[in-house]
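[1] Following is a predicted model, sequence given first.
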Amino acid sequence: MNKKIKKTSFAGCSAANALTMVKWKLFVFAAIIGLFTLRPANVEAVSYTFIDIANTNVAPFGIFGGDPSINNNGTVAFWAAQNGAFGAPAGIFTGDDDTATNVTTTIADHNTISDLTTNNFTTMQENPDINDNGTVVFVSNDGSAGQGVVTGSGGATTTLYHTLGAFNNLTGNPAINNVGTSAFYGSRDSGGVGIFSGNGGPHSTIVDNDTVDGGVFDVNIRRSPDINNDGTVVFNALLDGGGERISTGIGAGTITIVDTNTDPFSSLGDAPSINDADTVAFQGLHNTLGQGIFTDTGGLTTIADSEGAFSFFGESPSINNNGLVAFRAGLDVGGQGIFTGSDPIADLVIKTGDALFGSTLVGLNFGHHGLNDSGQIAFRYFLADSTHGIAIASAVPAVPEPTTIVLLGIGLVGLAGAEVRRRRKKVHRKDAKERN
């Protein structure tokens, strides 16, 4: 018995119906292939708007130095001199992202009188930090009286620690949390250098060159600690036996985050950053990945490395309480920029060659207090027209775009519905004809 083979035939169909059936079969075939081969597109892209906080075209600013810091209210603290020379009278200032009232506030300058010594401040170091209460911490010299770790918010300043007290030298880049506790570098009258913390009362020793925790810390303790709202301090220090280590502490021993003697790194960046979850972001030279930006919260995570599109990384990445990391990096193709991940396009904030404030960006600086929890980024910029200033980059999520597959699905549903309606009409016409 011969087996009958059913063949597709358009016999008895009108030309229009036959064409419709062909189109439908081809579309379904293409759709199936597409579902297996198309990669979903990114449904959301991030762009940035930029706010000019202060620049050299507006008095009294003549030059800016160091790395600005930003709090969760969008207020930036920065160092500036009053003309084009670093030896000129300088000060610590703040500005915010409110473009309607975009003015700067003087925290301290050469006219400010020390609350402790009654001397005028003569110089201020270049990397202030600011907390969410608007309190700024910085290191200042007040003439022959010495140096102090000082806080202020626009009125009178408060000296937390001074070389007239338990310290004979205070320098570096202090940090401050929302409780008002500062972490700072200094050397004590009793001997030894280290990282300390406090809010003006008795200080806590986080680490000094007599600390023994799996090795004796060297006198070369880096001078850029960071502190979170729980009072945990992160720092980088060399070890007497060789190598260097990034550690955290609260004044009762230290916890090793990464050590060049035991971990696959040959060097570590000077200025690590810590968030309230105790996640530490740092720059390092990895033995296999090359230079990169990494985080550690019990396990190492690579944010970006030089095996990708980047040629170098700044030593001071910043991490916020959402786990976002921002950093400065150079590109293999030339130039440099600020990024928030390993994709030089999707994770770009701004890079040299980009348009900014009516000119072209030719240089920038970014530090480990430069990112807030809203994703705003404070940075120092240099423009082709010689303007120099401080700016905030604010992320603006774009309207999500449908993916190709979503559009394809909509088309399939629409065409399927049309085909069902066409077939129903055909059946209805046939039934009506048979009744007649």
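    Perfect, thanks for sending it. Since the structure is predicted, the reported quantities are computational estimates derived from the model, not experimental observations. Numbering: from 1, shown residues only.
[2] all contacts plus neighbour counts: C-alpha atoms, from now on.
    Fine.
[3] What lies in contact with the helix or strand hosting Q283?
    Taking DSSP states H and E as the definition, Q283 sits inside strand 280-286. The contact list for strand 280-286, computed with Cα atoms under 8 Å, 6 or more residues apart in numbering, reads 234, 257, 264-269, 271-274, 291-297, 313-319, 325.
[4] Let's see that with 7 Å instead.
    If you take Cα atoms under 7 Å, 6 or more residues apart in numbering as the criterion, strand 280-286 is touched by 264-269, 272-274, 291-297, 315-319.
[5] again, but for stretch 192-206
    Under Cα under 7 Å, 6+ apart, the answer for stretch 192-206 is 160-161, 180-187, 207-209, 219, 221, 249-251.
[6] Quick check: buried residues in the longest helix seen in the chain?
    Ranked by number of residues, the top helix in the chain under DSSP state H is helix 404-435. Buried residues in helix 404-435, counting neighbours by 16 or more other Cα atoms under 10 Å, are found at 405, 412.
[7] Let me know how buried the residue lying closest to T151 once chain neighbours are set aside is, in neighbour terms.
    Closest residue to T151 apart from its sequence neighbours, by Cα to Cα, 6 or more residues apart in numbering: V137 at 4.4 Å. V137: 33 surrounding residues under other Cα atoms under 10 Å.
[8] What of the one 10 residues further on?
    Applying other Cα under 10 Å, we find 25 residues neighbouring Q147.
[9] Just to check, the residue nearest to T151 is in contact with I130?
    Yes - counting by Cα atoms under 7 Å, V137 touches I130, with 6.5 Å between them.
[10] Now the common contact residues for those two.
    Joint contacts of V137 and I130 (Cα under 7 Å, 6+ apart) are I176.
[11] Surely G337 touches T352?
    Yes - applying Cα under 7 Å, one finds G337 in contact with T352, separated by 6.1 Å.
[12] Tell me which of those two has more neighbours.
    Shown here are G337 and T352; by other Cα under 10 Å, G337 has more neighbours (24 against 21).
[13] take the one below as the second:
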Amino acid sequence: MNSCPKFLAAIAGTFLSLVTIDVNLVQAANFTFTSIVNNRDNKDFFGIGGGPINDNGTVAFVASTSSGQSIFTSNGSGAFTTALKPYPYPTDSYVINGLAINNSDTVAFGNLTSFPPEGLYISKGGNATRVVTPSDGLFVTSVSPDAFNDSGTLVFGLSKNFDNGATIATGNGGPLTTVVDTSGQFRFFDQPPVINDANVVAFQATLKDGKQGVFTIKDGTITTIADNTSLFSGGFVGVGINNTGTAIFDAFREDGKEGIFTGNGKTITTIADTSSSFSGFLNNSINDNNQVAFGATLRDGAENVLSDGIFTGPDPIADKLIGIGDSLLGGTVTNLFFSGGINNSGQIPFFAELRDDSGKTITGVFRADPVSKSIPESTSTLGLLAFGALGTGLALKGKLKQKSTVRRNALTYTI
């Protein structure tokens, strides 16, 4: 029996399983892309930024309106929920620096203005509760996507100055709780800490003996994830943690290569490094299934971009989620920023800048949704024709290089 028709039918069925009639969705590899918000279709919003995600697929983003800067949430259906109401305008306005969302759709954010007071806040239903301010010793006014858990607990660093009693603490709008301080082995906590749903805190620190590392702490018990006594030379950045206690971080090895690594206190795994095509990394995230996502620049990458692409593994081709030059929302991607976040369904949010056929620039926040790899039972001639059209339309695009030096939470959203 001739197997060729069955083979062609299977190919057509696979293609049809990737097709969707939603105009906000496009296909790349094993993902479809959903527009959460963009300034072409949502003309009331401008100055769009952010994009952390929760396990419900809800994405939080910052946008300016005629009333001021606000935080909204959406699952991509076209409806928006106000998570933070604008401050009375034009008296003053929030300037959001860093954003997180938990599974109850509560958001946490940093505010850089003096009025409303600078500090870290939690908000749901539009009204914000202040958690901590610089007068409390807040050292960095920023929130990473992994700094806020499902219990509504926010973690942050406190320090009046570089060597004056640095502390990692948590809060939810009431009294602050100290997690770890510099009374023991640590001299300073180098970057904002993160927390999981079991209240395990992961952080980067410099020790009093000059060593550096990534650590976790739970109920006073400290675990070393990685330090510069063996494999690493130091310079740990961009730490995250999942609910199984596995941390993810960016670091330099002793051979000078930068990489994305995961560790649990027993083993360290290299996710990707700069030994071949990658030239640098920008932000990373890990979910409870140990799936990862990160932004990266490439050795043959584009100029003046934050990232050449967003990736889920070490192969810049097979593991590319989306990259500069790819199609999205009827335009061509010209810039990308992965602010961090991959939920337990494997959905990944990101910010993108596009250029349409008329030369107009479109900016927005998008969500990548994994596509089922199952082959449907029914096929059609239309599917075969579509598959053929898809095959003839593929093209590779060359790029130029420039490594980005932007790190986690480097974007500040202003109006």
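    Arrived safely. Quick caveat, the model's predicted, so the values are computed rather than measured.
[14] one step back: mean per-residue distance, whatever helix or strand comes next after the strand holding Q283 of structure 1 to structure 2?
    Following strand 280-286 of structure 1 in sequence order, the next helix or strand is strand 290-296 (DSSP H and E). Following superposition, strand 290-296 of structure 1 is found to deviate from structure 2 by 0.9 Å on average (mean Cα distance after the TM-score superposition for structure 1).
[15] Now do strand 290-296 of structure 1: everything it contacts.
    Contacts of strand 290-296 of structure 1 (Cα under 7 Å, 6+ apart): 257, 279-285, 300-307, 312-313.
[16] Now check structure 1 for the residue matching D273 of structure 2.
    Under the alignment (TM-score structural alignment), D273 of structure 2 maps onto D305 of structure 1.
[17] residues in contact with that match?
    289-293.
[18] now do I257 of structure 1
    Neighbours of I257 of structure 1 in contact, by Cα under 7 Å, 6+ apart: 246-247, 296.
[19] Shared with structure 2, which of those residues?
    Retained in structure 2 (both residues aligned by TM-score structural alignment, their matches' Cα atoms under 7 Å) from the contacts of I257 of structure 1: 246-247, 296.
[20] quick revisit: which of the contacts of I257 of structure 1 lies closest to D52 of structure 1?
    Relative to D52 of structure 1, the closest of these is D296; by Cα to Cα it sits at 33.6 Å.
[21] tally of neighbours for the alignment partner in structure 2 of D263 of structure 1?
    Correspondence of D263 of structure 1 to structure 2, assessed by TM-score structural alignment: S230. Using other Cα under 10 Å, S230 of structure 2 is surrounded by 10 other residues.
[22] Please name the nearest non-neighbouring residue to S230 of structure 2.
    Counting by Cα to Cα, 6+ apart, E254 is the residue found nearest to S230 of structure 2 once chain neighbours are left out, at 7.9 Å.
[23] Alignment lookup: that neighbour to structure 1.
    In structure 1, E254 of structure 2 lands on N287 (TM-score structural alignment).
[24] what packs against the longest helix of structure 1?
    When contacts are defined as 3 or more Cα pairs under 7 Å, 6 or more residues apart in numbering; DSSP states H and E, helix 404-435 of structure 1 packs onto no helix or strand at all.
[25] which residue ranges form the helices in the stretch 301-415 of structure 2?
    Secondary structure of the stretch 301-415 of structure 2 (DSSP state H, counting those that start in this stretch): helices at 381-392.
[26] can you give me the strands in it?
    Assigned by DSSP state E, counting those that start in this stretch, the stretch 301-415 of structure 2 shows strands spanning 309-311, 320-323, 327-328, 331-337, 348-355, 361-370.
[27] do the same with the stretch 1-150 of structure 2
    Under DSSP E, counting those that start in this stretch, the stretch 1-150 of structure 2 gives strands at 25-28, 31-38, 46-53, 59-65, 68-74, 81-84, 96-101, 107-111, 119-124, 127-132.
[28] what about the ones you listed, which gets the closest to I342 of structure 2?
    Closest to I342 of structure 2 of the strands of the stretch 1-150 of structure 2 is strand 46-53 (Cα to Cα; 7.0 Å).
[29] ok and the closest one relative to strand 59-65, angle-wise?
    In terms of direction (axes from the mean of the first three to the mean of the last three Cα atoms, to 10 degrees), strand 46-53 of structure 2 departs from strand 59-65 by 170 degrees.
[30] start to end distance for stretch 232-249 of structure 2?
    Stretch 232-249 of structure 2 has its terminal residues 12 Å apart, counting by Cα to Cα, to the nearest Å.
[31] no, scratch that, I was asking about stretch 372-382 of structure 2
    Terminal residues of stretch 372-382 of structure 2 lie 21 Å apart, using Cα to Cα.
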